[in-house]
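> next one to model:
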Amino acid sequence: MKKFFIRGVFVILLLIASYTAFGKANKRAEGRPNIVLIMVDDMGYSDIGCYGGEIETPNLDRLAANGIRYSEFYNTSKCNTSRESLLMGRYVNRVSEHKNFSSGPTLGELAQQAGYRTLWAGKNHNSIRPPERGFDRFFGIQGGLSNFFCPARKTADGRPVPYTGTSVNEWMVHDEWVELFVPTDPEFYVTDAITDNALLWLKEYSGEDKPFFLYLAYTAPHAPLQAREQDIKKYEGRYDVGYQEIRKQRYKRAVKDGVFNPETAPFHPQKITQWDSLSPEEKELEADRMEVYAAMIDRVDQNVGRVLSELEVRGELDNTLILFMSDNGANGSRGDEYKDYYTPTGNEQLGGMFSWEFLGKNWAMVANSPLGYYKKTSHEGGVCSPMIAYWPEGIPLKNGWVHEPAHLVDIMSTLLDLTDLRYPSEFNGEPAKPNEGISLLPSFRGEPLAVRKHKIGNDYKFGKMIRDGKWKLVQYKELGWELYDMEKDRTETRDLAEQMPEKVAAMKQAFSMWEQNCKAGL
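Below is the predicted model of the structure:
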């Protein structure tokens, strides 16, 4: 009798423990989702497999196949302004850059208010300090770029590395700010380190009964072109066929996969240098550059896979909203300014710690194909990037597409909608500038997005633009304004400005109003 009693008590305790564990898991499953926001740096529209690219990105392709993709997701055509726009939910132009942070809450502050553990690993490139603006933990760089193998301007053994630009080189490492981050690990690589820290945090907070908001801001594939040797080897010889052939292959795959309809998105006639006009030495160098660039994106995908694996092991992947995007299109710069600050040793291997190469205009236009132009312009190749949304419990669509225009400012509106938060009318005792986006949640359900109160616009460096429904008005440098019907001409090949001067005038007025709205309250 005593034996049966003890066994019965054991069974009851086991049931209680099982019920408690199930209850916690079920509470997490039925509650608000975890959020993983992934932003890469200077990646082209067609670089990843699910947008037509030949670069091996099985993990991102998996997210797309089991979620939705956006064909017209806009940014600000530049790293720092895009990141500010994302964090603050407002449009940013060349005169409002860095000046909006005092007039409203960040994504992190709102996520904290909603009960999330907030984590940020990677690039900042703005004036705020993440731990002071809503993020519980931060690992990464305050500035815009660094050497991928050694973020400081010297190595652990004292050897100098190439000039790293004029941006701030300060890092936060192990919760402390350091002016020069010199890793002692000979296997250090920034992309991996960003994920390493994120995974450590996820393990540290795994026992919490609250969801997490993780912002992974990878610096790849931003210059300098530096990648692990084993990743570069995967792409040896792949780009020997040259710019034109790779671009044609990408377009063919994109059309086959439904990314573009050739009737409404014809191949943009980019002015790319003819591959056969290059010398053998030039061809080899150009192909090598693209191999390293591809390897950098490949490594990002591998790290996305590491995050997915961790979430699967924890049983939390199905109730995690994952958003993947780029801050702008591929970069057309060559970046030779480092030569004024660094004396080559003659032993530099392209892609290694001691090389400092940029992608350049030709490959950038291939990376953004079939869209036109590149970073810092307001044509589609500069201001439009891939965006993937994955959330098994919240997005019933599989391998779906959203063809309505969306923007970085919409991420904050989506967070507000997801958590039933209200955007505050005041911030730090002052009137808050309004959130200017719309929620993307309807598109998760296959429904149309709401009508925008604030038009999508852009003004940075070489380009200006305003988007109003199907119409887009755009300007390159100081040339004339161009008008496109984006429903019939997604790739901006047929300028209608001369045929529709009244429409141009109306949209120029709308652009002026957009500019004024960006300046308001500064």
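> hey, let's count contacts and neighbours off CA atoms from now on
Fine.
> hmm, Asn80 is touching Lys123, no?
No: Asn80 lies out of contact with Lys123 (Cα atoms under 8 Å); the separation is 9.6 Å.
> of these two, give the one with the bigger neighbour count.
Lys123 (29 against 21; other Cα atoms under 10 Å).
> about what we covered before: overlap in contacts, Asn80 and Lys123.
Gly144 (Cα atoms under 8 Å, 6 or more residues apart in numbering).
> can you count the residues close to the nearest residue to Asn328 once chain neighbours are set aside?
The spatial neighbour of Asn328 that comes closest, neighbours along the chain excluded (Cα to Cα, 6 or more residues apart in numbering), is Ser77 at 4.6 Å. A count of nearby residues for Ser77, using other Cα under 10 Å, gives 33.
> secondary structure element for Ser77?
Per DSSP states H and E, Ser77 falls between elements, in no helix or strand.
> what residues are up against it?
Contacts of Ser77 (Cα under 8 Å, 6+ apart): 327-329, 375-378, 382-384, 458, 460.
> again with Ala217
Ala217 neighbours (Cα under 8 Å, 6+ apart): 38-41, 120-124.
> helices - which of the contacts of Ser77 land there?
Using DSSP state H, 382-383 are the members of the contacts of Ser77 that sit in helices.
> how about the helices in the stretch 251-400 of the chain?
280-314, 361-367, 380-383 (DSSP state H, counting those that start in this stretch).
> got a markdown table for the ones you listed, with mean neighbour count and distance to Ile232 too?
Below are the helices of the stretch 251-400 of the chain laid out as a markdown table (neighbours: other Cα atoms under 10 Å; distance: least, Cα to Cα, whole Å):
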| stretch | mean neighbour count | distance to Ile232 |
| --- | --- | --- |
| helix 280-314 | 19 | 5 |
| helix 361-367 | 27 | 17 |
| helix 380-383 | 31 | 25 |
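> what's the closest of the ones you listed to Met88?
helix 380-383 (18.1 Å; Cα to Cα).
> run the chain-centre distance for that closest one.
Put simply, helix 380-383 sits 14 Å off its chain's centre (Cα atoms, centre = their mean, to the nearest Å).
> and the contacts of that helix?
Contacts for helix 380-383 (Cα under 8 Å, 6+ apart): 44-45, 74-77, 328-330, 365, 368-369, 371-377, 491-492.
> same question, stretch 393-411
Residues beyond stretch 393-411 that count as contacts (Cα under 8 Å, 6+ apart) turn out to be 64-75, 82, 85-86, 88-91, 318-319, 321, 435-440, 443-446, 448-449, 456.
> please give the structure of this sequence too, so both can be compared:
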Amino acid sequence: MILLALVPLGLFAPVGRAAEPVPARPNVVVILSDDMGFSDLGCYGSEIATPNLDALAAGGLRFTQFYNSARCCPTRASLLTGLHPHQAGVGHMLAETGKPGYTGGLNSSCRTIAEVLKPAGYRNYAVGKWHVTRHAAKDGPKDNWPLGRGFDRYYGTIHGAGSFYDPSSLVRDDTMISPFADPSYKPATYYYTDAISEHATRFVGDHAKDHAGKPFFLYVAYTAAHWPMHALPEDVAKYRGKYDTGYEPVRKARFEKAAQLGLIDPKQPLSPQAGNWDAVKDKRWEAAGMEVYAAMIDRMDQGIGKLVAELKRTNQFDNTLILFLQDNGGCAELMGRTGNKEHQNIDRPEKPTFPVMKPEEFAFDGSVPKQTRDGYPVRMGPKAMPGGPDTYVAYGRGWANVSNTPFREYKHWVHEGGISTPLIAHWPKGIAAKGELRKQPGHLIDIAATCVELSGAEYPKTVDGHTITPLEGKSLTAAFADKPLTRDLFWEHEGNRAARSGDWKLVAKGPGAKWELYDIAADRVESTDLATKYPDRVKELAYKWEAWATRAKVIPWISKPDYVPAAD
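This next block holds a predicted model:
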């Protein structure tokens, strides 16, 4: 740790900048959003108001080729451990399969960032969506809950999705609580995004008061903007009518803005348009889904602003590395868009049809509640105008295509639209560059390696008799200084698979699908398959992928996944 403090700032400063002493070990804040696309932030091309994230980008760095693991559970497992998701035991979702890469939760061969940083003197806090254990019940095992994996404080949901007004599996530290019988947090209107922001802000303030002599690691995992489309009326009002012209004009505007910002190559075309706006029967309902989605992101950004303000108030901002990224691309899932037997396509009844719930009651077990707290049925389908607590609707494939501008495909798939994420890096005392872009390909496995380097922590080889899998990522400090991150990158999820070596990317959609080959430097939108033109390149990359898949416990893949994506 002492040696780290003496390393010259040349590790983090762009070439040509004067070297300065590296500050004491920084605090690290990792902020992860849910089911958002590459272009959904203002500083990445969007029309959505994200002034606080835009300010962090202006005062730091934006990465243009950063990658996640295509879906919620695998990304979270990979981010927390610095391993590929299969190595951490979460190669698919959270079903126990008996296969080492698919154990349904973090395994004993991995260590979370919090577990590694704790022996180095860090305090560790987690807020928001956990979703890396199959045990989400209040009376089940808790060894894979946050406090069992190195965190000192936690507020959030163990489960992966749910109502923003009444989230299931809500936990404070190790105790499951009802959001309406919580003596520690009593807002006038409970909204989960606000609760996440409030508790992240509290943890920062409490740390400054009670543990000022120690650095901290804070993991903030928002559920915005995952379905259901739930947002507060005052935020939705800002976007009313903004999407009435449909998908194509918004995509074009985002493309032009992203190109102007230098984030994409304007010489490369947009990916094909998904959805025909002229054929949409209920344009008001369709546009409302995107209005609410935008409002969800807006509200998250407001909360990030409050967190930043607290870091500044407590004099911790300058020596805090803030990283913002997303867990996968925009989501084309059709949840709630047609309704089902329990949540029919019905109008809101004039009076409640269920008993009013008591504050201490738990609303439901799972993702979709049957009723609201005041007794109204939760509705799906085109009669359920998104936004309020009695609705449960996704924004759909057409808008997901907008979110992923300019790329192909969505969450689940490992084409660029499924795995490309913004990465904002801000650290006043450690990154001299302001408002610069970093075009080095990076991956969320690099975040744990970055934390280990900056903290001076020792990554263990064994713990309690278990051999610990070595870190897979590279520290991003080289990229902060605009130096290369040279290595091959690999992906697999649900049989979708990819390998990237330099500017060449090999990718396949679904089990048994043929490999496609793209020159990412010339064709990042993956429009021209070069597999038949360069068969030797395909063989070379396929061999590398097979070797990685064997080493990383990808093979054998689950024969019957618990989710089969809809056909494209």
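> tell me which of the contacts of Ala217 of the first structure fall in strands.
Members of the contacts of Ala217 of the first structure lying in strands (criterion: DSSP state E): 38-40, 120-123.
> how about a markdown table for the residues you listed, with distance to Tyr243 of the first structure added?
Shown next, in a markdown table, are these (distance: Cα to Cα, whole Å):
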| residue | distance to Tyr243 of the first structure |
| --- | --- |
| Ile38 | 28 |
| Met39 | 26 |
| Val40 | 23 |
| Trp120 | 36 |
| Ala121 | 34 |
| Gly122 | 31 |
| Lys123 | 30 |
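> tell me where the stretch 301-450 of the second structure has strands.
320-326, 420-426, 436-438, 442-443 (DSSP state E, counting those that start in this stretch).
> redo those strands as TSV? Include mean neighbour count and distance to Ala394 of the second structure.
Output for the strands of the stretch 301-450 of the second structure, formatted as TSV (neighbours: other Cα under 10 Å; distance: least, Cα to Cα, whole Å):
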stretch	mean neighbour count	distance to Ala394 of the second structure
strand 320-326	23	18
strand 420-426	28	20
strand 436-438	20	32
strand 442-443	26	28
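> to Ala224 of the second structure, which of the ones you listed lies closest?
The nearest among those, by Cα to Cα, is strand 320-326 at 10.1 Å.
> the first structure: matching residues for the closest one?
Aligned by TM-score structural alignment, strand 320-326 of the second structure falls on residues 320-326 of the first structure.
> give me the mean deviation of the matching stretch from the second structure.
Stretch 320-326 of the first structure, aligned to the second structure and superposed, deviates on average by 0.3 Å (mean Cα distance after the TM-score superposition for the first structure).
> map Ala5 of the second structure across to the first structure for me.
So, by TM-score structural alignment, Ala5 of the second structure is left unmatched.
> okay, the residue nearest to the spatial centre of the second structure and Thr75 of the second structure: tell me how far apart.
The centre of the second structure sits closest to Asp327, judged by Cα atoms, centre = their mean, with a distance of 2.4 Å. According to Cα to Cα, to the nearest Å, Asp327 of the second structure and Thr75 of the second structure sit 6 Å apart.
> before we move on, what about Ala549 of the second structure?
17 Å.
> compare these two (neighbour count), which wins?
Thr75 (27 against 19).
> number of residues surrounding Lys252 of the first structure?
17.
> isn't Val116 of the second structure up against Glu458?
Yes: between Val116 of the second structure and Glu458 there is a contact at 7.1 Å, judged by Cα under 8 Å.
> anything in contact with each of the two?
Contacts common to Val116 of the second structure and Glu458, judged by Cα under 8 Å, 6+ apart, are Val452.
> so for those two, which residue has more residues nearby?
Between Val116 of the second structure and Glu458, counted using other Cα under 10 Å, the more crowded position is Val116 (22 against 13).
> so the closest residue to the more buried one other than its chain neighbours: helix, strand or coil?
Spatial nearest neighbour of Val116 of the second structure, excluding adjacent residues (Cα to Cα, 6+ apart): Tyr459 at 6.1 Å. Here Tyr459 of the second structure is coil, with the state taken from DSSP: H, G, I helix; E, B strand; the rest coil.
> thinking again about what came up before, still touching in the second structure? Go through the contacts of Ser77 of the first structure.
Listed in the original numbering, those still in contact in the second structure are 327-329, 375-378, 382-383, 460 (both residues aligned by TM-score structural alignment, their matches' Cα atoms under 8 Å).
> identify the residue of the second structure aligned to Leu145 of the first structure.
In the second structure, Leu145 of the first structure lands on Ala161 (TM-score structural alignment).
> how much space separates its match from Asp34 of the second structure?
Taken as Cα to Cα, the span from Ala161 of the second structure to Asp34 of the second structure is 10 Å.
> neighbour count winner among these two?
Using other Cα under 10 Å, the more surrounded residue of Ala161 of the second structure and Asp34 is Asp34, with 24 against 20.
> wait, the more buried one sits on Asp327?
Yes: under the criterion of Cα under 8 Å, Asp34 of the second structure makes contact with Asp327 at 5.6 Å.
> what range in the first structure matches stretch 470-482 of the second structure?
Against the first structure, stretch 470-482 of the second structure falls on residues 434-446 (TM-score structural alignment).
> give the buried residues for the matching stretch.
By neighbour count on 16 or more other Cα atoms under 10 Å, the buried set for stretch 434-446 of the first structure is 435-441, 443-444.
> can you list the residues you listed in a markdown table and add distance to Phe260 of the first structure and secondary structure?
Putting these into a markdown table (distance: Cα to Cα, whole Å; DSSP: H, G, I helix; E, B strand; the rest coil) gives the following:
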| residue | distance to Phe260 of the first structure | secondary structure |
| --- | --- | --- |
| Asn435 | 31 | coil |
| Glu436 | 29 | coil |
| Gly437 | 26 | coil |
| Ile438 | 25 | coil |
| Ser439 | 25 | coil |
| Leu440 | 22 | coil |
| Leu441 | 24 | helix |
| Ser443 | 19 | helix |
| Phe444 | 21 | helix |
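> Lys470 of the first structure maps to what in the second structure?
In the second structure, Lys470 of the first structure lands on Asp503 (TM-score structural alignment).
> excluding chain neighbours, what is closest to its match?
The nearest residue in space to Asp503 of the second structure (Cα to Cα, 6+ apart) is Ile520, at 5.1 Å.
> what lines up with the one you found in the first structure?
Checking TM-score structural alignment: Ile520 of the second structure goes with Met486.
> picking up where we left off before, tabulate the strands of the stretch 301-450 of the second structure in JSON lines, adding columns for distance to Val204 of the second structure.
JSON lines is the format used below for those (distance: least, Cα to Cα, whole Å):
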{"stretch": "strand 320-326", "distance to Val204 of the second structure": "11"}
{"stretch": "strand 420-426", "distance to Val204 of the second structure": "17"}
{"stretch": "strand 436-438", "distance to Val204 of the second structure": "28"}
{"stretch": "strand 442-443", "distance to Val204 of the second structure": "27"}
